[in-house]
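Engineer: A predicted structure for the sequence below; I have some questions about it.
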Amino acid sequence: MRIDLGEDPLALDRQVCFALSVASRSVIAIYRPLLKPYGLTHPQYLVLLALWDSAPRTVRDLSDVLRAEPATLSPLLKRLETLGYVSRGRGRGDERTLTVDLTEKGKALRAEAEKIPYRVVETLGMEVSELERLHAVLGKVIAATDRAGARS
C-alpha cells in the first residue's frame, strides 16, 4: 500500500504535529486566566482532575493516568501541597510508596472547578458535539502512538 502525502509532504501547514502543538498551546492558554484565581497551572489542574476522579492515589498511579514521569509530578505535587489542595504521605504497607490525597480545601475546590469546562467551551465558541468528536479522534491518535511506541 502506497501512502500519498501530496506534492510537499514537509509543508508545515499539513503537519499533524504542528497542528497539535499550536492547538494544545492555544487551548491551554484559555485555561490560564481561569486557573489563576486558584493559584494553579494547567499541569496542576490535570493532577487535581485525576484526584477528583479517584483519591487517594499513588504517585505511580498518577504518573500512569497522566502519562507523566514521577519526577515531573514531584514538583507539581509539592506545590499543590503548599497551596493546601493535597496531602502526601508514605504508604502504610510499603514505605517506598508515596500516596497523594485531596485535603478538604482540595475537595471543596471541585465545586468551583466545575465551572471551568463550561467557560472553556464558551471561549472556544465550538459546539460540544464538535469537541466530543475531536476528543474521540485524539483518543485514536493516542492509541495509535501507544501501539507505535510498543513496536519501537
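Structural biologist: Here it is on my side, so go on. Residues are numbered from 1 along each chain as shown.

Engineer: from here on, contacts and neighbour counts on C-alpha atoms
Structural biologist: Fine.

Engineer: Show me where this structure has its helices.
Structural biologist: 16-35, 42-53, 59-66, 70-82, 104-113, 116-124, 128-151 (DSSP state H).

Engineer: In a markdown table: the ones you listed, plus mean neighbour count and distance to R96.
Structural biologist: Listed next are the helices of the chain as a markdown table, based on neighbours: other C-alpha atoms under 10 Å; distance: least, C-alpha to C-alpha, whole Å:
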| stretch | mean neighbour count | distance to R96 |
| --- | --- | --- |
| helix 16-35 | 13 | 32 |
| helix 42-53 | 17 | 20 |
| helix 59-66 | 16 | 11 |
| helix 70-82 | 15 | 13 |
| helix 104-113 | 14 | 24 |
| helix 116-124 | 13 | 35 |
| helix 128-151 | 11 | 28 |
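
Engineer: let's bring in a second one:
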Amino acid sequence: MVMSDQNLVLDEQLSFILYLCSKETIKRYKEYLDPLGITYTQYLAMLVLWNDNGISVNELSKKMYLDSGTLTPLLKKLEGKNLVERHRDSTDERVVLVSLTKKGVDLKDQIRHIPGEILAKTGVPPQEAADILEMLKSVLDRTTSLNYGKKEIPSSENA
C-alpha cells in the first residue's frame, strides 16, 4: 500500500470513528430514554435547560449547534410532553424564551444517573473519559473554526 493511501482506509478516518462512537453512544442512551418518552436530541436540550433555564431560543440554538428549522419542532415536541414552555421576553417581545415546567425540572432526577451508568458500562475509567472529552472539544474547536469562525467550547471544569 502506498503511504498516501493510508488516508483512504476507512478505519483510519477520525470522522468515521467519531461517527461510530456517536452512533453507539446514542444507541445506549436510547435504551434509557425511550421509557421516559424522550429522544436523545430532546435529552440534550433538557441538559442545556437544566443548567440554563429560561434562555432564549437563539441561545439554545447556539449551544446545541442546531438551526431553527431543527430546534423549533424539537421544542414543540417538548412542549407537547409538558416539559418546557416558550414565552416572549417581557423586555424584548422579539425574543422567545424557553423555560422548564415542573415536570421538566422533575425529569432531571430520573435522568441524572444515566451518563454515569453508560460510562461505567463502557469500562472507560473516569479520568480517561475526561481526557478524551477535552481532546474531542479541542478537535471540535479546531474543526468549527475552519469554516464558521472560532466557537469556544467550554472545558469540563466550566461545564
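Structural biologist: Alright, I've got the coordinates. Nothing here was measured: the structure is a model prediction, and the numbers come from that model.

Engineer: Report the TM-score for the pair.
Structural biologist: TM-score for the superposed chains, counting by TM-score structural alignment, normalised by the length of the first structure: 0.91, backed by 147 aligned residues with a C-alpha RMSD of 1.4 Å.

Engineer: ok so, going back, to R92 of the first structure, which of the helices of the first structure lies closest?
Structural biologist: Among the helices of the first structure, helix 59-66 comes nearest to R92 of the first structure, with 14.3 Å by C-alpha to C-alpha.

Engineer: Output the residue interval of the second structure matched by the closest one.
Structural biologist: Using TM-score structural alignment, helix 59-66 of the first structure lines up with residues 57-64 of the second structure.

Engineer: once aligned to the first structure, how far is that stretch on average?
Structural biologist: Its aligned residues in the first structure lie a mean 0.6 Å from stretch 57-64 of the second structure after superposition (mean C-alpha distance after the TM-score superposition for the first structure).

Engineer: Measure how far that stretch is from the centre of its chain, please.
Structural biologist: 11 Å (C-alpha atoms, centre = their mean, to the nearest Å).

Engineer: Which residues does that stretch contact?
Structural biologist: Stretch 57-64 of the second structure is contacted from outside by 44-45, 48, 67-68, 71, 95-98, using C-alpha atoms under 8 Å, 6 or more residues apart in numbering.

Engineer: Tell me how many other residues crowd L83 of the first structure.
Structural biologist: For L83 of the first structure, the count of nearby residues is 14 (other C-alpha atoms under 10 Å).

Engineer: if we can go back for a sec, wait, which of the helices of the first structure is closest to D8 of the first structure?
Structural biologist: Once these are compared by C-alpha to C-alpha, helix 16-35 is nearest, at 13.9 Å.

Engineer: now that closest one against helix 128-151, angle please.
Structural biologist: Angle of helix 16-35 of the first structure versus helix 128-151, following axes from the mean of the first three to the mean of the last three C-alpha atoms, to 10 degrees, is 120 degrees.

Engineer: State the span of the second structure onto which helix 16-35 of the first structure is aligned.
Structural biologist: Under TM-score structural alignment, the counterpart of helix 16-35 of the first structure in the second structure spans residues 14-33.

Engineer: how close does the matching stretch sit to the first structure?
Structural biologist: Mean deviation for stretch 14-33 of the second structure: 0.6 Å (mean C-alpha distance after the TM-score superposition for the first structure).

Engineer: re earlier: kindly reformat the helices of the first structure as a markdown table containing distance to G6 of the first structure.
Structural biologist: A markdown table is the format used below for the helices of the first structure (distance: least, C-alpha to C-alpha, whole Å):
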| stretch | distance to G6 of the first structure |
| --- | --- |
| helix 16-35 | 14 |
| helix 42-53 | 37 |
| helix 59-66 | 35 |
| helix 70-82 | 39 |
| helix 104-113 | 44 |
| helix 116-124 | 31 |
| helix 128-151 | 21 |
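
Engineer: And L62 of the first structure, how far from L73 of the first structure?
Structural biologist: Distance check for L62 of the first structure against L73 of the first structure: by C-alpha to C-alpha, to the nearest Å, it reads 8 Å.

Engineer: again, but for S63 of the first structure
Structural biologist: 7 Å.

Engineer: cool, and G6 of the first structure?
Structural biologist: 41 Å.

Engineer: T123 of the first structure too?
Structural biologist: Distance, T123 of the first structure to L73 of the first structure, by C-alpha to C-alpha: 29 Å.

Engineer: Tell me which two in the contacts of stretch 57-64 of the second structure are the farthest apart.
Structural biologist: L44 and V95 (21.6 Å).
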